[in-house]
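Participant: Here is a sequence with its predicted model. Questions after.
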Amino acid sequence: MSITLVAVVIALVLGHVAPTLVISLRQYAWYRAWLEWLTRNTGQGAAWQGRYGIALAMVPVLLVVAILQWLLDGPVYGLVGLLFDIAVLVYAWGPRDLDVDVEAVIDAHDAPTRRAAIARLGLTGEAAALDGPALVEAVFRNALERWFGVLFWFLLLGPVGAMLYRLTVLAARDAWADLPPANREGARRFKAALEWPVAQLMTLAMALVGNFDTVFSTWREAGGARFALDAGFLGSAARASVRCELAEEAEEYAEEGMVQAMRELPELRDAMSLVWRILLLWLALLAVFVIGGWVS
């Protein structure tokens, strides 16, 4: 079994067994402090103030990770390198486990608790209302940032790729750290470039595990066929796929002469189910590659 399969399983299990522990370990205060130190100690004309300034912050960190990745690959038949790879992927995963946060929204029994749970998915203010399509899009946006983006770049570059994606996501967040405007805009554009191929592969997997025609037509209408660094087509395809699946479920109940069971937040449940199916398809394909000897 490949390192990636082992590491992903461990990351998911830890997120369920010890969510408080992994959240406490996935801390990036050191990175925020490093970014703000650069902002305070560079002049207006420095490269840090420009669009590509974020590279100055990430390169030293990634260089350390790359050196450790190279040095630890050989000792004890690669076991040390395996443990390092797993540790980095678990650290870059999340920072919160997605399905735990989704279940918290579903299980909330009062409005304040539910709003707080929805806020963990990135929806606040008016957007935090129980709007099915908005919740579906939030689930897939979080799936991209928490799971699939990290997994994709880990597959391509190892621990360096996982850390590259996580550090970029953090730098691109509003008000996460005190960054020059041009610097943050550069981080957002780089994040969009890292996420575009991941969103394309997620949409393809969604079509394979869901309604292919619905997903494909929505993907094309939303501009997914254009080479533009915008992953908005993923949310559009997810909303259409969930809507189609719920309609098919209602039709099946009607054909069997049954009254459809009333479920709270059915769009949210179906969206999380769809995300799980996509992840399982990714891991299944990876397992096929491992068995075929194409990856280690």
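Facilitator: Yes, it's here.

Participant: contacts, neighbours, all on C-alpha from now
Facilitator: Will do.

Participant: What's the first helix or strand after the longest helix along the chain?
Facilitator: Across the chain, the longest stretch assigned as helix under DSSP state H is helix 181-209. Downstream of helix 181-209, the first helix or strand assigned by DSSP states H and E is helix 212-221.

Participant: can you state the direction angle for the following helix or strand past that next one and helix 212-221?
Facilitator: Next helix or strand after helix 212-221 toward the C-terminus (DSSP H and E): helix 232-255. Interaxial angle of helix 232-255 relative to helix 212-221 (axes from the mean of the first three to the mean of the last three Cα atoms, to 10 degrees): 150 degrees.

Participant: Contacts for helix 232-255 next, please.
Facilitator: For helix 232-255, contacts defined as Cα atoms under 8 Å, 6 or more residues apart in numbering pick out 133, 136-137, 140-141, 199-200, 202-203, 206, 210-211, 214-216, 218-219, 222-224, 259-260, 266-267, 270-271, 274.

Participant: putting a second one here so we can go through both:
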Amino acid sequence: MKLLALILAYLISHTIKKPDKLRDFTWYKNWARWFEKSSGIKSPELNVILTVAIPVTVIYFILSLLFGSVLGVLLVSVLILFYVIGPHSLKEDAESGEIHKRLGLRKNTKVSTLIKTMTEVSMHRWFGVFFWYVVLGVAGALIYRLSERLDFYTENDNELKSTTTRLMKVLNFPAAWMMVISLAIASDFERIFKKCKPYMSFENIKSMDDSFLYEATDFAVEICEIEPDEQKNVELVTLSVLKRMLVVWLVVVSIQVILAI
């Protein structure tokens, strides 16, 4: 069921342009601001948890009541995944010819910075959602997207910012390792493994430092993928690598489904 929902949601999101209304999370931004001002909760951690948990619970409960059948569960999963993927398309950004502008980068930005930014964006738009959907189902996908949006909407001078940032580190770190494993499989396993080996330490796990992912992706694109005599757009090569990583994820989930039968 999860595999089918992932495949359908991915195909739909890459073939149908998402309406602007489905890209808009203003309702959640307004909810988060209202809850912060009205709840009277002094603990930043509890405030952030409830800001995410309440809408997730309400949405999940309503959809569970409306769609109780197996087909209904599949439909809900696809709809939720389609909604939380993005909200903007990385493919559209890469093929637009103005990816630097869309990602908030300068035109003369270093190649490595562009690659790392695209990797981070893919984490937020694809991989984080898919990872937590596989782990926790529809609730996991909603938790990741609403947590990411909360961190995005929370200003740096807000006392909740450090808490939302920590929450995203917790959500991103396991997904980052899965991304690196899929990158190694989709690219040059031996060289990617050597690149990430220094980060395999207790200190790295404790700090949840996911910089290894961005270093590995930059290495894979610049060293393993782009030939010196080739004139390719870096953003398109990076997008291709990220898509191959996603395919590896789908294959792994497929194997898990087959073994579970």
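Facilitator: That came through, no problem. In this text, all values refer to a predicted model and were calculated from it rather than measured experimentally.

Participant: sorry, back to before: what does the longest helix of structure 1 correspond to over in structure 2?
Facilitator: Using TM-score structural alignment, helix 181-209 of structure 1 lines up with residues 158-186 of structure 2.

Participant: hang on, the earlier thing: from the chain's centroid, how far away is the longest helix of structure 1?
Facilitator: Distance of helix 181-209 of structure 1 from its chain centroid, counting by Cα atoms, centre = their mean, to the nearest Å, is 10 Å.

Participant: And it, what does it pack against?
Facilitator: For helix 181-209 of structure 1, the packing partners by 3 or more Cα pairs under 8 Å, 6 or more residues apart in numbering; DSSP states H and E come out as helix 54-71, helix 149-157, helix 159-172, helix 212-221, helix 232-255, helix 266-292.

Participant: separation between Leu136 of structure 2 and Ser187 of structure 2?
Facilitator: Relative to Ser187 of structure 2, Leu136 of structure 2 is positioned 29 Å away (Cα to Cα, to the nearest Å).

Participant: before we move on, what SS does the residue positioned nearest the centre of structure 1 have?
Facilitator: Closest residue to the average C-alpha location of structure 1: Glu145 at 2.4 Å, with Cα atoms, centre = their mean. Recorded secondary structure, Glu145 of structure 1: helix (DSSP: H, G, I helix; E, B strand; the rest coil).

Participant: can you count the residues close to the residue nearest to Ala108 of structure 1 when sequence neighbours are not counted?
Facilitator: Of all residues not flanking Ala108 of structure 1 in the chain, Arg114 sits nearest, at 5.1 Å (Cα to Cα, 6 or more residues apart in numbering). Each residue near Arg114 of structure 1 was counted by other Cα atoms under 10 Å, and the total is 18.

Participant: out of Leu136 and Ser187 of structure 2, which sits in the busier spot?
Facilitator: The neighbour count for Leu136 of structure 2 versus Ser187, taken as other Cα under 10 Å, is higher for Ser187 (19 against 13).

Participant: so how far is Gly128 of structure 2 from the more buried one?
Facilitator: For Ser187 of structure 2, the distance to Gly128 of structure 2 (Cα to Cα) stands at 20 Å.

Participant: quick revisit: now which of the contacts of helix 232-255 of structure 1 would you call buried?
Facilitator: Buried members of the contacts of helix 232-255 of structure 1, counted by 16 or more other Cα atoms under 10 Å: 133, 136-137, 140-141, 199-200, 202-203, 206, 210, 214-216, 218-219, 222-224, 267, 270-271, 274.

Participant: looking at structure 1, where would I find the counterpart of stretch 25-32 of structure 2?
Facilitator: Using TM-score structural alignment, the residues of structure 1 aligned to stretch 25-32 of structure 2 are 28-35.

Participant: ok, and what's touching that stretch?
Facilitator: Ala57, Trp176, Ala177, Asp178, Leu179.

Participant: And Ser89 of structure 2? What does it align with in structure 1?
Facilitator: Under the alignment (TM-score structural alignment), Ser89 of structure 2 maps onto Asp97 of structure 1.

Participant: gap between that match and Glu185 of structure 1?
Facilitator: From Asp97 of structure 1 to Glu185 of structure 1 the distance is 27 Å (Cα to Cα).
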